[in-house]
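> This is a predicted model, with the sequence first.
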Amino acid sequence: MKIECKNNGEEKGEASTIRQVSVGLVVTSSTLMVGMNVAWPCILPKMQSDPEGIHITEQDISWLVSLSGIVGMFTSLVTGPLMEHMGPRRLLLLILLPVFFLWLLLAFAPNLSLIYVSRVGLSASMYAISTFIPLYVAELSQAEIRGAIASLTIITSCVGMLTTYATAHFLHWKLATALCAAPFLPLFLLTLFVPESPYWLVRKGMKDEARSSLLKLLGPRADVDRALRDIPNVRKDQVSLLGQIKLLKRKEYGKPVGLVLAIFLLRELSGHNTIFFYSVFIFQRAGVGVDAFLCSVLVGCVRLIFSGVSVAIIDRAGRRACFIGTTVTCFLAEMTSGAFLLCDVTGASWVPVVGVLVYVASYGMGQGSIPWILLGELLPIPVRSVGASIIVFLNCLLLFGVNFVFLMAMNILSVGGILCLFSLSNVVLAVISYVWLPETRGRLLKELENICIENAEDLVVPDHAAERGAYKNEGMEDDVMKTRL
């Protein structure tokens, strides 16, 4: 009888996992937009060389690449409150349909002004998605599989990036741009079947709707009442924008937000977006002796492959170890590439290419995905929307500054000097992560809500996912949790 119950429990668990992964795939597919928008500047050299195309100067290129940061600053500030007002599902639907038409406008714009308009609209959509999708995914997933599902945002982003790199290499720039529109109409239709976040519904006092959402996510045989009890109640005064800002002054809320903010800003200073935005220009200026467009396609392939590795290991190895390890590797790769370019070693032009690919591989395995997972896990529930908006706003501000001055800085310092400078940020990021970053693997969002950052030992929490799984089928999870707490 025990074995039958256990097998029945395993079957229910598998069905629930399949449901959550299916929903997660639909939601995270929206980040195709992120990868496509990041990689699209690789099309600009072809636009410049097209005799029948629109005249684009180097200053236009700087603006078309970096204005996404300006747009992101304003978009991120309104996305959090907007998500809190209308719900993440409806906000996602509101974004996806215009994206389809904006890509077509960018492909067939008759003048430079409309190229700027479409680029602004796409950048706004990209940063809105980047701000709330990690929160939405975290609230749709159980703790045991939350890391893997959240990592799918990076996988789909990499697919979008690789697709854009490849089409830019093989196709005319107008066709390559137009193809970016293809996924978003069917994705809009699929999102109609995705449930709303049960956490948002509970915050709005809609318990019956939250129960229905959990039934869609977990299945009719799941203990929905227990899952509903795991969702913390948030007072109405904490849901308001002013209430969340006031809570940030308290240490248990302000410090987790500050830690995630530091991780995002230092990662931006390491130059990851610059490498992806300006990949073709970097390889052309570095004189590596390999076709620059082919190198960009390799960058996309490597990032996709190792982001897939990240999905496989993130819920086993843990966030903390993966992030620190990949950050150190990113430092070594950037420093090695930069040093070889500065020294101009004869016959070693392949070393910077390999170094950049190692950087991209390490970035894909942890540094690229984990900060976004932490955005959904570490931000306390009462300040999630405002905290995410602040973090993405300041990240966009820094992104704009770094990308806007990059071409000028590359002319002064050379590609090698820039890479060496970028690598130093990874050193600081690794130290901060080692001292203060907690392990969030296997913890319920309710458990993570009041993490207070005091020192590294207090923050490295044990993994209780296995403990919960061992008792899940016998209905003893509540007793285990009460005993531990």
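Structure received. Numbers count the residues shown, from 1 in each chain.

> alpha carbons only for contacts and neighbour counts from here, please
OK.

> In the stretch 101-250 of the chain, what residue spans correspond to helices?
112-140, 146-170, 173-179, 184-191, 198-203, 207-218, 224-229, 236-239, 241-247 (DSSP state H, counting those that start in this stretch).

> Next, format those helices as TSV and append mean neighbour count.
Shown next, in TSV, are the helices of the stretch 101-250 of the chain (neighbours: other Cα atoms under 10 Å):
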stretch	mean neighbour count
helix 112-140	23
helix 146-170	25
helix 173-179	19
helix 184-191	17
helix 198-203	22
helix 207-218	20
helix 224-229	14
helix 236-239	16
helix 241-247	15
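
> between these, which gets nearest to Ala333?
Ala333 lies closest, by Cα to Cα, to one member of these: helix 146-170, at 20.0 Å.

> let's bring in a second one:
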Amino acid sequence: MWVLYIFYIVGWLAIAFAKVPWLLDVGRLLLGFSNGIAGYLLPVYLAEITPKNLRGRFTAGVQMMAILGLSTMYIVGPFINWRILALIGIIPSLVQLPLLIYIPESPRWLVNVGREEEFETVLRSLRGKKANVFEEAASIKDYTDSLKRLSGGGMLDLFQPKYYHSLIVLQHSGGSNAYTYYSGVIFTSAGLSKYVGLSTLAVIQMITAIVGASLIDKFGRRALLLVSSAGLCFGSFLTGISFLLQGHHLWSEEARILALISIWVYMGSYQAGMEGIPWVIVAEIFPINVKGAAGSLAGLTGNICSWTVSYNFNFLFQWSSAGTFFIYSAICGVCVIFIAKMVPERKGRTLEEIQASLTTSP
């Protein structure tokens, strides 16, 4: 994490004080690299240190905090210079960097590398001095020992049938990056004020991200994913309808309002579930001996899908503005079916229970 926050600081500084274009590229590269690491590292760390009844909301909180920061940038961005905005981006890392000295290592990582005395001390500090951690500590030790006997934790372990539902490619394939990166273009094309659209969207995203993170341990990962993906399907379908109406010069004013509402529905649904819960699932289902490889593969898969959607959006939008969003709606519809069929609920279970069930399942 030290390296992560240093990269964030250097990346924002490179952007803030750039005098030549290549320095902007360096800054973006460092920030992209940091985001790629943080997107997996932080959910895994939080999943490993939190008790089972709080694990979902803490892990989903990573994406919630990310969207709070992004939404703040959306709101204040039009009023200040972009260099000042980049300097503001440094503040969270500067605040968190010195606090890292108070953050303990993951107890599961400690027992995996043989530091058992430190493992028990850390686990007790995380659960409270009066908490009885004997049963939890024994469960973690026993499962870690069994993993060491059974497997070396290679990349081939990730391609066994029991793991494939964790790599939710559909998280990015339903147009989320197109909405995120081109929402201003979509608002303008629909005849709406770009600033009003982005500002209201930022507020909607903040509210739904907070609601989603607070409900995940109550209603479960699967239920929120189903509701979220259904909302994505409906929202992108409404966006397609709004552009279809405008293309045929029908109900122009109503079509603009529909475009605004549809983007609210889509992005609100995304932040409530599909943005963060897939990473919660990845953090939960992979045992510690393959977590590193799992994170690399899941991150690579997600980034390839994100790039593909972002790269093709302009071409699709020029081909057919309405058709683009109908395609996204169809993909999100497939996502609903995929989650209903392939993603079981794992709320209220320890990581060892989840991973043992996957190991022993046919």
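All right, it came through fine. Since this is a predicted model, take the numbers as computed values, not measurements.

> can you put the helices of the stretch 101-250 of the first structure in TSV and add distance to Ser337 of the first structure?
Output for those, formatted as TSV (distance: least, Cα to Cα, whole Å):
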stretch	distance to Ser337 of the first structure
helix 112-140	30
helix 146-170	22
helix 173-179	30
helix 184-191	37
helix 198-203	45
helix 207-218	46
helix 224-229	49
helix 236-239	47
helix 241-247	43
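
> So which of the ones you listed is nearest Tyr434 of the first structure?
So among these, helix 146-170 is nearest, using Cα to Cα, at 19.7 Å.

> what's the mean distance for that closest one versus the second structure?
Here the mean offset of helix 146-170 of the first structure against the second structure after fitting is 1.2 Å, by mean Cα distance after the TM-score superposition for the first structure.

> Distance from the chain centre to that helix, please.
Helix 146-170 of the first structure sits 11 Å away from the centroid of its parent chain (Cα atoms, centre = their mean, to the nearest Å).

> ok so, going back, out of the helices of the stretch 101-250 of the first structure, which gets nearest to Phe276 of the first structure?
helix 146-170 (8.7 Å).

> give the contact list for Phe313 of the second structure.
178, 324 (Cα atoms under 8 Å, 6 or more residues apart in numbering).

> Quick one: closest of the helices of the stretch 101-250 of the first structure to Ile418 of the first structure.
Using Cα to Cα, the helices of the stretch 101-250 of the first structure put helix 146-170 closest to Ile418 of the first structure, at 23.0 Å.

> residue nearest the centroid of the second structure?
Centroid-nearest residue in the second structure, with Cα atoms, centre = their mean: Gly276, separated by 3.6 Å.

> Arg267 of the first structure versus the equivalent of that one over in the first structure, what's the distance?
Counting by TM-score structural alignment, Gly276 of the second structure corresponds to Ser369 in the first structure. Relative to Arg267 of the first structure, Ser369 of the first structure is positioned 11 Å away (Cα to Cα, to the nearest Å).

> How about Ile275 of the first structure?
For Ile275 of the first structure, the distance to Arg267 of the first structure - Cα to Cα - is 12 Å.

> returning to what we had before: nearest approach to Tyr359 of the first structure belongs to which of the helices of the stretch 101-250 of the first structure?
Per Cα to Cα, nearest to Tyr359 of the first structure of those: helix 146-170, 14.8 Å.
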